[in-house]
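In: pasting the sequence and the predicted model now:
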Amino acid sequence: MPDPFYITTAISYPNGRPHIGHAYEAIAADVIARFQRMEGRDVRLQTGTDEHGLKMARKAQETGQTTRALADEMSGHFKAMCDGLDISYDRFIRTVDPDHHRASQALWSSMAANGDLYLDRYEGWYSVRDEAFYDEGELIASEDGTHLSPNHTPVEWTVEESWFFRLSRYQDRLLQLFEDHPDFLQPESRRNEMIAFVAGGLRDLSISRTSFDWGVPVPGSDGHVMYVWVDALTNYLTGVGYPDGGEQWKKYWPASLHLIGKDIVRFHAVYWPAFLMSAGLELPKKIFGHGFLLNRGQKESKSLGNVTDPLALAGRFGVDNLRYYLMRDVGFGQDGSYSAEAIVLRTNAELANSFGNLAQRILSIIFKNCDGRLEANIAASAEDEKLEKEVLDQISELRAAFHDLAFSEGLASWMKAVFACNQFVDDMAPWALKKTDPDRMIAVLMVLFRCIRHLAIGVRPVVPGSADALLDQMGIAPDEREYAALDDPHWFRELARDFRVTQPRGVFPRLELPEAEEA
């Protein structure tokens, strides 16, 4: 029995509505979770919202709301995005949840018991937008002479009493971690960045604030709330039952994969392991920092007016079309760019014209020319066997690539199998065989039926709704749609006994580009 698989997204900061970057990470995490379930693993997927911190408190003041009312409203938008994009999460966690406050305070107490916390005074630069502290040497001079963070966000000089975490104590252990476990942080470019950062020297980290009260109270220290990143990172523990232990904790911790954006790698690959080491807890097995998704080559921002509502995009082009495009077009781990034209071109060429058309044509011919009947007793030719083997081999390539989070490469392998099937249809011309060799027509149609079933199962983690709609039409039972079903030698004979193909319905309609964008 394979090990359980616990995957998390970064929890989203809900001081604004979701944008395409949030959707990209959620979709990628869902594809991984569905893929691992189809590999037979017990999977837990967690996502949610990170609702504490100064940025939320200031946003609430601007809008004239209580901070809790703002958090409730905005967190609802992120949950709606996940539901609308078919994200199969097991828990949508909120950092205002009572069990999360308890978990955060338990982690704090464990770090304190290890002698890693002390009270002092913080003086330094802080970015409210990043919710991050920066050293003088990390700042960038702006054109007007003010300081900016490495992410080009404003910073302000902060002076207040603060609890500190002895991060400096963990410098050597972190470097040893990166050396001994090269897969701990991926891709390689992120690992190299963090090795350089840690090797440059770690200073102790301010981990409490007294200038506002919207956060998790520090145990035994009136007036202090936890630095938002201590609280936010702890969500990964909260979701599996920390500090109580129990069945979920035993089964799922340590996490198999933290999936995050490249801009928050430092928090996850430096601060988080150090907190866990201090608390005596196991480290996650892998952290992967994916790239940014750009809108026509530009990062989305309110000032540029190019922020995309992911649910509007999904409503316009279809949830599965959007999911497929994002996993197919962007090399995972790298920055990528998207546009309405690119979504239409990619999904029309591959899902509608290639796979969708293949399935529609073959099921229609079986319905019309074979009275919908499947024939398991007709001999397959060497050509038929070669095609089916190629399809199954390419799906094996997809699975190997998906294990490595190389989604674009995996889908390229899948498309090779789709193209091979379409070439086979053109070469065999089953519509013409009806008159010249009806038995050969049936053999051709049957191998293509089997290949379409394999292809639908292969791509199911990416386009779950569409793949299931097609498999429903093909009579494939819901419990026969995991990858293990591809190894079943008896499925087709059993299906052919009593299943008949009815008039098929297309599951990948062609998209049209609005005239304004065509122009």
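Out: Happy to help now that I have it. Predicted model, so just to flag it, every value in this text is computed and none were measured.
In: going forward, measure contacts between C-alpha atoms and count neighbours the same way
Out: Will do.
In: now Gly239: how far from Arg34?
Out: According to C-alpha to C-alpha, to the nearest Å, Gly239 and Arg34 sit 19 Å apart.
In: neighbour count winner among the two?
Out: Between Gly239 and Arg34, counting by other C-alpha atoms under 10 Å, Gly239 is the more crowded of the two (25 against 22).
In: got another, please set it beside the one above:
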Amino acid sequence: MADPFYLTTAISYPNGRPHIGHAYEAIAADVIARFQRAMGREVRFQTGTDEHGLKMARKAAEMGVTTRALADEMSSHFKAMCDGLNVSYDRFIRTVDEDHHAASQALWQAMEANGDLYLDRYEGWYSVRDEAFYDESELTMGEGGERVSPQGTPVEWTVEESWFFRLSKYQEPLLALFRDNPGFLEPDSRRNEMIAFVSGGLRDLSVSRTSFDWGVKVPGSEGHVMYVWVDALTNYLTGLGYPDDGALWQTFWPANLHLIGKDIVRFHAVYWPAFLMSAGIALPKKIFGHGFLLNRGQKESKSLGNVTDPMLLAEQYGVDALRYFLMREVIFGQDGSYSPEAIVTRVNAELANAFGNLAQRTLSMIVRNMDGKLVAPSQIDADHDLLNAVRAACRDTLPSAFEQLAFSTGIEAWLSAVHACNQYIDEQAPWTLRKTDPARMETVLVTLYQALRDLAVAIAPVIPEKAAALLDLLAIGPEHRDYAALGDHRWYDELVAANHIVPAPVPLFPRLEVVADQDV
């Protein structure tokens, strides 16, 4: 049995509705989860919403509603997005959950017991939008001459009593972590950024607030709530039952992968491991900071009027089409760009014309020329060469790339196998063989039938709905739908022995057109 695999996304801050960046991370995480399940691993996959902090409290006050009412409404939109995009999470966690408050307080007490928390007075710059503290040296001047954070967000001078975490104590342990375990933080560019940041010196971190009460209460300290990032990061422990040493904790911690956006790497790669070191908890195995998704090359913003509703895109072009485009188009870890035109162009070329047409042609010819009956083939070198090439791409190259989170590389290998099948059809010309050598035609068509099973299994983590529909059409049982099964031919022999009749196919990927006058 393969080792268990625990995967998390960053939990989304729900002071607004989901945008395409939220969908991108959720889809990528789901591809990883489905892939690891297909590799035979027991997977625990968690996502959710981060609902505390000053930003939520102020937003609720602006709207004239309670903060909890705002949190309930907005969190529901993120859950609906995940469900609508076929994100196969095991838990959708909310930081308002009771067990999360208990876990956060337990982590706090563990850090306090280690002598890493002390009460003092905080004076400094704080960005409400980032929920982050910034040193004077990190600030720049905005267009109006005001101070702004490295993210370009407004900062305000804050003075209040606060608990502090001895972050400075962990400067050398963190540098040793980055040096001795380079795989802990990827891609390399993110690790280099954090090495530079930590090497510049770490100041102790303010980890409680008294100016508002929307958050997890600090145990034993009246009037203090935890800094939102202490609370938010703890969700990764909450979902496994921390502090109880139960089955989930024993099975899945430490996490195999925290998947996050590059803008929150500092919190995950500096603060989080320091908190865990303080509490005596094993560190996650890998943190991966992916890039931004740009709208026609521009970062989305309300002021530019280019904020995209991912569910509208999914409705217009299809969930699997959107998932495929995002994983295929962008080199994971780098920034990428999208547009409706780019989605339509790639999906039509690769899913409709290449893969969808391959399935449609193959199955239609079997139905039309063989009455849908499968036969035991008399395969020659050309047939074996094709199946070997397809299996190498689907069983070896794609999984190897996906293990490295190189989704576009893995999909490119898969697409090469699709093209090889289409070339094989053109070379073998079964429409001509039907008249000159019907037995050879049958072998060609059932060889393609076998290849289609491998192609559908391999790409299923990316396009789960359409791949499942094709595998159903091919009559592939659940025991033959993982990567280990790709070297096993028994499924086909069983279908032949059962006199299986292939039904008439329906197009998997109808050609798309750009939806005019979009307001996404």
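Out: The structure has been received and is ready for your questions. Note that this is a predicted model, so its numbers are computed, not measured.
In: quick one: TM-score?
Out: Here the TM-score for the pair of chains, by TM-score structural alignment, normalised by the length of structure 1, is 0.99; 516 aligned residues with a C-alpha RMSD of 0.7 Å.
In: where does the residue lying closest to Leu119 of structure 2 once chain neighbours are set aside land in three-state SS?
Out: Spatial nearest neighbour of Leu119 of structure 2, chain neighbours left out: Trp163 (4.4 Å); criterion: C-alpha to C-alpha, 6 or more residues apart in numbering. The three-state label given to Trp163 of structure 2 by DSSP: H, G, I helix; E, B strand; the rest coil is strand.
In: number of residues surrounding Trp163 of structure 2?
Out: Trp163 of structure 2 has 25 nearby residues by other C-alpha under 10 Å.
In: what's the answer for Ser301 of structure 1, then?
Out: With other C-alpha under 10 Å as criterion, Ser301 of structure 1 counts 12.
In: kindly report the same for Ala2 of structure 2.
Out: Per other C-alpha under 10 Å, the neighbour tally for Ala2 of structure 2 reads 10.
In: if we can go back for a sec, trace the residue nearest to Leu119 of structure 2 over to structure 1, please.
Out: Residue pairing (TM-score structural alignment): Trp163 of structure 2 is matched to Trp163 of structure 1.
In: spit out the contact partners of the residue nearest to Leu119 of structure 2.
Out: 117-121, 206-209 (C-alpha atoms under 8 Å, 6 or more residues apart in numbering).
In: now with 6 Å?
Out: 118-119, 206-208 (C-alpha atoms under 6 Å, 6 or more residues apart in numbering).
In: most neighbours among the residues you listed, which one is it?
Out: Comparing the contacts of Trp163 of structure 2 on neighbour count, Ser208 comes out first with 27 neighbours (neighbours: other C-alpha under 10 Å).
In: which helix or strand contains the closest residue to Leu374 of structure 1 other than its chain neighbours?
Out: Nearest residue to Leu374 of structure 1, sequence neighbours excluded (C-alpha to C-alpha, 6+ apart): Ala496, at 5.0 Å. Taking DSSP states H and E as the definition, Ala496 of structure 1 sits inside helix 491-498.
In: residues making contact with that helix?
Out: 374, 376.
In: if we use 8 Å, what do you get?
Out: Counting by C-alpha under 8 Å, 6+ apart, residues outside helix 491-498 of structure 1 touching it are 373-376, 450, 475-476.
In: and these, which of them are buried?
Out: For the contacts of helix 491-498 of structure 1, a burial check counting by 16 or more other C-alpha atoms under 10 Å picks out 373-376, 476.
In: in CSV, list those along with distance to Asp244 of structure 1 and secondary structure.
Out: Below are those laid out as CSV (distance: C-alpha to C-alpha, whole Å; DSSP: H, G, I helix; E, B strand; the rest coil):
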residue, distance to Asp244 of structure 1, secondary structure
Arg373, 56, strand
Leu374, 55, coil
Glu375, 57, coil
Ala376, 55, coil
Ile476, 42, coil
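In: many thanks, we can stop here.
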